[in-house]
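Engineer: how would this look folded up:
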Amino acid sequence: MTNSNEFANKKQSILSKTLGSKTRILLLLIGFWTIFILLSLFFCLDLWAIQQKSKSGNPDNKKAKDYKLKGLYSFYSNHNSVAIKYLKKSLLSTAEDKELCELVALAYLRQNDNQEAAFWFEKAKLWSMASFYRQISHPFEVLPGCESAQLAFMDSSYPFYPIVEVKMNNQSFLFLIDTGSSTTLVDMQLAHKLGINGKEHSQLVLSKGKQTKALLGTIESMSLGQWVIKNVPVLIVEELHRKSNGKECNFQGVLGMDFLSRFNLLLDYPARKVKFHRKNRHAAGLVPAGSRLVAKIPLLLSPQGLCLLQGKCNSKVIFFLFDTGSRDYPLEFYKESSKEFKFSEGSSGYLLDHLHFGSITIHKAKGIFTSVPFGISHPAEIPFCGIIGNSLFHRYKVLLDFDRMVMELFL
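Structural biologist: Now for the predicted structure:
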């Protein structure tokens, strides 16, 4: 009997232990599945949130893009302090962008703040530009005196070509006024004659998007009519003498947009002269008495400083680069524009039925197509259509007012 009871007790003990083990295993399984379900639910919710965020766009990235766009528009409008503010905000909201850093540097250059420009060129990894501009303390400094300076166009093989006489070291040299060049240039021969030692290499942007390497240097002093201008940054290139159709046009330098946009200027084609005027003054004083205003055309400056004129075709706003250094054709259309506008073929080019600049309408505007892409990035809202050569407006007195960012045409 005793053995029977002991056996029953052992059996009961084993059953209890087995039941306890199974219970613990069941509880562990329940706990595991509970944790798994909760983690899965949390992961799904997190994944849903990520998907929703990606659908709506990352707020920080969107904010950075908005700031960048505002900065670019301000930059194109020549509102440089506003451009700097928004471009810096864009940089704070996103990873460091070398292109944005370069834009900030260029905006500071427009304000003649070379030290800040050098700092931002370094951030853009443009070491040679940073080193060069750090050495120039007061660029484009016009010595006190006259409010304006006037120069006559020199004779050349090309009509309407604005070549003027510039004096340096008591010697006279010929310079082309070229709104299609981002930078002021001298050829190597002139640099040697003036003792300009090129130190750093840089890229030059030409009107048709071409780029060429050159040496950076500084003209210590140059005279334009009644003005003396100190510390003019220049790029030194191999040769500037250009031939076309058997003709040669000799000039030793180019006054580019980095120089021209610091003043207001009147290109008086009928009288064959140019007049420079200090900015922040009343530019209307440049225009001869009795002149009649016939058109007012908004203009922009690309990041590299090239002059862009606003036009219209089929009610669409378009932009043309105004290039006083383009002598062969009054108009050049980018091939891409043929997809959007209807051209007809003429005897020596292509014709666009109507092209509007301010209150002027050009009927059957004639030009050629060029396949050369414009080598400067720009917002899609600023569509480029082509290039305007200096002969298109040769009937007019052309006022470039960089204070009000407008071109005015007078008869």
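Engineer: CA only for contacts and neighbour counts going forward, please
Structural biologist: Will do.
Engineer: All the helices of the protein, in order from the start?
Structural biologist: For the chain, the helices defined by DSSP state H cover 2-56, 59-76, 80-93, 98-110, 114-123, 127-134, 188-194, 257-260.
Engineer: Measure how far the last one is from the centre of its chain, please.
Structural biologist: Distance, stretch centre to chain centre, for helix 257-260: 14 Å (C-alpha atoms, centre = their mean, to the nearest Å).
Engineer: With the first one instead?
Structural biologist: Between the mean C-alpha location of helix 2-56 and the chain-wide mean there is a distance of 66 Å, by C-alpha atoms, centre = their mean.
Engineer: can you list the helices of the chain in CSV and add distance to Pro233?
Structural biologist: What follows is the helices of the chain, written out as CSV (distance: least, C-alpha to C-alpha, whole Å):
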stretch, distance to Pro233
helix 2-56, 47
helix 59-76, 21
helix 80-93, 20
helix 98-110, 11
helix 114-123, 11
helix 127-134, 9
helix 188-194, 12
helix 257-260, 9
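Engineer: The structure of the following sequence is requested for comparison with the preceding one:
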Amino acid sequence: MATAAVDRCGRRRGLVVLAVAALLAGCSASTAATGGQVAVPMQILNTMTLVNVQVNDSHYHAVFLLDTGANLTVLTPLYAGRLGIAVPDNARRKTIRAVGGAPHSIPLVKVARLAVGDAVVESMDVGVYEAFPQSRAIDGILGADFLNRFNLTLDRTNGRLLLHPVGR
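Structural biologist: As a prediction, the model looks like this:
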């Protein structure tokens, strides 16, 4: 009986994440403000902050979990495949540790461009890892390797993530 409740709850959570992903897809425009600040739509779902991310020149705006505690930005294998990014057998690897979990050695690939609205980082190594086996609606994790290049503000009232380049 407990398993059925967990399955229903997991399915319901998956449907909610899918609905939020659809909403974010319709809110992909960013606005550049004075001083190089960028404001992009975000959705907060329980404890998850979700934002649209564009990798390379893809027209597909992916949904990433914003995670200031993650050192590395990560693509799911499914999303990497959609982008045509193959992980070579001899790819460099990095060890990551999920909260409360065991260490995992994950392959790194280089992306030419990673953008959250008009906030862009070029030539960036990202991991490829199945971070969300229960949800196909989240395409990756936006980690500190991207976020530390910006001062960021979560404007919960207006549903926006504000990014201002460090040093400007």
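Engineer: Make CSV out of the helices of structure 1 and add distance to Ser182 of structure 1 and mean neighbour count.
Structural biologist: CSV is the format used below for those (distance: least, C-alpha to C-alpha, whole Å; neighbours: other C-alpha atoms under 10 Å):
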stretch, distance to Ser182 of structure 1, mean neighbour count
helix 2-56, 40, 12
helix 59-76, 14, 19
helix 80-93, 17, 20
helix 98-110, 12, 22
helix 114-123, 17, 22
helix 127-134, 15, 19
helix 188-194, 18, 16
helix 257-260, 5, 21
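Engineer: what's the closest of these to Met407 of structure 1?
Structural biologist: helix 257-260 (13.6 Å; C-alpha to C-alpha).
Engineer: In structure 2, which residues correspond to the closest one?
Structural biologist: Aligned by TM-score structural alignment, helix 257-260 of structure 1 corresponds to residues 144-147 of structure 2.
Engineer: got it, and stretch 99-117 of structure 1?
Structural biologist: Using TM-score structural alignment, stretch 99-117 of structure 1 finds no match anywhere in structure 2.
Engineer: so what's the counterpart of Glu122 of structure 2 in structure 1 closest to, chain neighbours aside?
Structural biologist: Taking TM-score structural alignment, the alignment pairs Glu122 of structure 2 with Lys230 from structure 1. What sits nearest to Lys230 of structure 1 in space, not counting adjacent residues and going by C-alpha to C-alpha, 6 or more residues apart in numbering, is Ser221, at 4.4 Å.
Engineer: distance of the counterpart of that neighbour in structure 2 from Leu161 of structure 2?
Structural biologist: Aligned by TM-score structural alignment, Ser221 of structure 1 pairs with Arg113 of structure 2. Distance, Arg113 of structure 2 to Leu161 of structure 2, by C-alpha to C-alpha, to the nearest Å: 19 Å.
Engineer: what about those two, which has more around it?
Structural biologist: Leu161 (23 against 16; other C-alpha atoms under 10 Å).
Engineer: wait, what's in contact with that one?
Structural biologist: Going by C-alpha atoms under 8 Å, 6 or more residues apart in numbering, Leu161 of structure 2 touches 39-42, 152-155.
Engineer: Spatially nearest residue to His262 of structure 1, not counting backbone neighbours?
Structural biologist: Careful, residue 262 of structure 1 is Arg and not His. Distance criterion C-alpha to C-alpha, 6+ apart; nearest residue to Arg262 of structure 1, sequence neighbours excluded, is Lys279 at 6.9 Å.
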